[in-house]
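Visitor: coords below, sequence missing:
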């Protein structure tokens, strides 16, 4: 008879326990992997549901009212986990919306514009006067072009001849004596933000943060004259009198209210400027999309200038006047240099001197070519104007439809 060692039984028991533990560990890993996969799948599905909610909100004008009345919205009737809430608010001439899953696990805040600027969807609109619209130099228009009843002329201006392309007949339609109607609630944009705060601490003295989330209340700060280098992002409204933005200033998504704003060479940022007097984009200054400039005040003697190689992506809306001009002196409200680039909605209720590149939609009360020795009324020279429907337009015109376009995700 074979005898076993006294140590054999404990050894077998230890090995058996280790094997059981290994099996249990393997099962736990498998279960954890399944739980992780289930959570990942649920998270991805909720993100897709949020994307679906934004698509629905951008196309259904009744959705927000229904959400407010019902306290939420269920995307799919047979799945309560697809319940979401929506909040929206104006941000300058754009809009931001927050979609949140009702279990609060996931949410997204996005900046929105309009799909249409207005029903005309013009590449160029010049109000009707008792003279034709003239083009000279290397000028070209592609897209719906609304012109005075007196028609179009392609002319030489002194030694400067017309070297562009004539506008195709199917692009041409007649304009009216007035610009397309605007939503009057936006005529008082400056007043809106001034009324929302009584105390504006200087950001130098307040221990401000560099970033404020759009899920929190908007913040207001005052910028003293002479401050040229600072950083601010998010749900912030900056106030000042005469503000200079240097190449070392970092701004993203903010709103700036001031009398006069000068943007120095090398600046690159995105913001909406609401000013009452003057905005100057010096050469090689760049306002990234989505940016904007809104000028109203100063007895309509407002002025926006875009210098060489500057860019503005978003909108420029200037309320000026055509009444301060004489035969020998013209006060323009907008001037763009010959190689500056504008992309978006350009609206000048006054006098525009347009050169360079303009993509989007340009609407002018009057346009002049201001040569060094003479002013040519109702004339555009050395400007290439193309309709662009790919951007999100600002909320501005009365007849622009409901449909929204996503511009960017905000944190």
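Guide: Yep, it's here. On a predicted model such as this, the values are computed, not experimentally measured, just so you know. Residues are numbered from 1 along each chain as shown.

Visitor: when you work out contacts or count neighbours from here on, use the C-alpha atoms and nothing else.
Guide: Fine.

Visitor: how about the most centrally placed residue in the chain, secondary structure?
Guide: Central residue check for the chain by C-alpha atoms, centre = their mean: the C-alpha nearest the mean position is that of residue 290, 2.9 Å away. Secondary structure of residue 290, reduced to three states by DSSP: H, G, I helix; E, B strand; the rest coil: strand.

Visitor: how close does it get to residue 334?
Guide: 20 Å (C-alpha to C-alpha, to the nearest Å).

Visitor: next: residue 164.
Guide: 23 Å.

Visitor: all helices for the stretch 251-400 of the chain, in order.
Guide: Using DSSP state H, counting those that start in this stretch, the stretch 251-400 of the chain contains no helices.

Visitor: repeat for the stretch 51-200 of the chain
Guide: So, for the stretch 51-200 of the chain - with DSSP H, counting those that start in this stretch - the helices run 63-70, 189-195.

Visitor: give me the contact list for the last one.
Guide: Contact partners of helix 189-195, identified using C-alpha atoms under 8 Å, 6 or more residues apart in numbering, comprise 92, 257, 274, 275.

Visitor: want to throw the helices of the stretch 51-200 of the chain into TSV with distance to residue 345 and mean neighbour count?
Guide: Formatted as TSV, the helices of the stretch 51-200 of the chain follow (distance: least, C-alpha to C-alpha, whole Å; neighbours: other C-alpha atoms under 10 Å):
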stretch	distance to residue 345	mean neighbour count
helix 63-70	27	13
helix 189-195	17	14
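
Visitor: for residue 339, which non-adjacent residue is closest in space?
Guide: Take residue 339 and drop its neighbours on the chain: the residue closest to it by C-alpha to C-alpha, 6 or more residues apart in numbering is residue 356, 4.6 Å away.

Visitor: make sure the one you found is actually in contact with residue 311.
Guide: No - assessed by C-alpha atoms under 8 Å, residue 356 is found out of contact with residue 311, at 10.5 Å.

Visitor: adding another structure so you can compare the two:
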């Protein structure tokens, strides 16, 4: 005879077993769902990466592809300009999920030029320690010695030397377009979504926001798809964070100690105070086609990875358009100057200029260089330069992933 309490125990045990079995089935189903989810995420990721590689080869915008038979993933991409750079936007999606990626892309450089100095003035001379590593195109194959200071003169050249032409290679026409064609959503800062912790962010999959600012930019963080513009000047304080944004104003100044990555475009003046660091890919550019003066001034201890460009003036206006780069500065990239260039730092890349000059406290000497190093070989073959020239039949590569 079964006692009542034994039957009750059996019911409890059966209930407990059913709960445990139900829990096991639930967790097994949950594990399977998570496994399917992560497998899909992995497939979306690999699909997106494959589409990026395909886009770098084809370069043209691709409409939405038919979904793959096994995974049902649809893919699409487009390219569009962002400043002087190109932006690659890639999407891989299913009915339930989407993976997006955005990349700044450019061209692999094959340029081995160290110094290109146009041939419509006297031959170049040097004083102090000068290193030119790479191919050089100069007004004359002979570099004269100038006895200006009491320093020992030492010239080190490695590469081919040739006589230059009487004009610089033509600059990429997209530089000029930046100053005229900007298809953006123009707005005031007060109309931009209220930031959290002073952070303004705009995805590269959104329309570019063009924000008008007052002269002084301080205690703000701008990241992503922004053009910051002023009708007069922009003074960027060191406590400002700028990442992958574009600056446009007649005058732009970066306070000593600033760090960021920007494309800065001006018509009159750009100045980098001491110890400014502009990370890759950054551009410092002036376009001046007027009779007024323009100037790029880069002070001591600055580091720039990208390009420094001054263009637009005629040959008659060379002396009114000046680029000055002080000692202990480092540029990893290229210089293009249709005016005159005073260079005291190091360039790991190429220099193209109409004229160089050297100045002391009491005098200035045209087509003279002193205590500089221009080394095209320190720019590795995998480095993707800012597209100063409109190159064709050159492979594309990713400069930076921005999303």
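Guide: Thanks, I have the structure now. Predicted model only: the values in this text are computed from it and were never measured.

Visitor: tm score of chain vs chain?
Guide: TM-score for the superposed chains, counting by TM-score structural alignment, normalised by the length of the second structure: 0.87, backed by 391 aligned residues with a C-alpha RMSD of 2.6 Å.

Visitor: quick one, what contacts the residue nearest to the centre of the first structure?
Guide: Applying C-alpha under 8 Å, 6+ apart to residue 290 of the first structure gives the contacts 253, 270, 271, 313, 314, 407.

Visitor: returning to that earlier point: contact partners for the residue nearest to residue 339 of the first structure?
Guide: By C-alpha under 8 Å, 6+ apart, the contact set of residue 356 of the first structure is 336, 337, 338, 339, 340, 341, 382, 383, 384.

Visitor: again with residue 300 of the second structure
Guide: Counting by C-alpha under 8 Å, 6+ apart, residue 300 of the second structure makes contact with 273, 274, 275, 325, 326, 327, 328, 329.

Visitor: distance of the aligned partner of it in the first structure relative to residue 285 of the first structure?
Guide: Counting by TM-score structural alignment, residue 300 of the second structure lines up with residue 308 in the first structure. From residue 308 of the first structure across to residue 285 of the first structure, the span is 9 Å (C-alpha to C-alpha).

Visitor: how about residue 367 of the first structure?
Guide: Taken as C-alpha to C-alpha, the span from residue 367 of the first structure to residue 285 of the first structure is 24 Å.

Visitor: residue 183 of the first structure too?
Guide: Using C-alpha to C-alpha, one obtains 30 Å as the distance from residue 183 of the first structure to residue 285 of the first structure.

Visitor: same deal with residue 135 of the first structure?
Guide: 28 Å.

Visitor: if you count neighbours, what's buried in stretch 320-335 of the first structure?
Guide: For stretch 320-335 of the first structure, the neighbour count (16 or more other C-alpha atoms under 10 Å) marks 320, 321, 322, 330, 331, 332, 333, 334, 335 as buried.

Visitor: how long is that stretch from one end to the other?
Guide: Stretch 320-335 of the first structure: ends 13 Å apart by C-alpha to C-alpha.

Visitor: wait, residue 154 of the second structure sits on residue 132?
Guide: No - the pair residue 154 of the second structure and residue 132 does not pass the contact test of C-alpha under 8 Å, sitting 11.3 Å apart.

Visitor: which of those two has more neighbours?
Guide: Neighbour count, other C-alpha atoms under 10 Å: between residue 154 of the second structure and residue 132, residue 132 has more, with 21 against 14.

Visitor: tell me the counterpart of the more buried one in the first structure.
Guide: Aligned counterpart of residue 132 of the second structure in the first structure: residue 141 (TM-score structural alignment).

Visitor: please list all residues in contact with that match.
Guide: 123, 124, 165, 166, 167, 384, 385, 386.

Visitor: repeat that with 6 Å
Guide: Shown in contact with residue 141 of the first structure (C-alpha atoms under 6 Å, 6 or more residues apart in numbering): 385, 386.

Visitor: and for residue 75 of the second structure?
Guide: 64, 65, 91, 92.

Visitor: among those residues, which ones are buried?
Guide: The buried subset of these (16+ other C-alpha under 10 Å) comprises 91, 92.

Visitor: columns distance to residue 21 of the second structure on top of the contacts of residue 75 of the second structure, output as CSV?
Guide: Below are the contacts of residue 75 of the second structure laid out as CSV (distance: C-alpha to C-alpha, whole Å):
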residue, distance to residue 21 of the second structure
64, 46
65, 45
91, 42
92, 39
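
Visitor: pick the one among the contacts of residue 75 of the second structure closest to residue 24 of the second structure.
Guide: residue 92 (34.5 Å; C-alpha to C-alpha).

Visitor: do you know how far the residue nearest to the closest one when sequence neighbours are not counted is from residue 54 of the second structure?
Guide: Once flanking residues are discounted, residue 92 of the second structure sits nearest to residue 75: 4.5 Å by C-alpha to C-alpha, 6+ apart. From residue 75 of the second structure across to residue 54 of the second structure, the span is 11 Å (C-alpha to C-alpha).

Visitor: nearest to residue 296 of the first structure, of the helices of the stretch 51-200 of the first structure?
Guide: helix 189-195 (8.4 Å).
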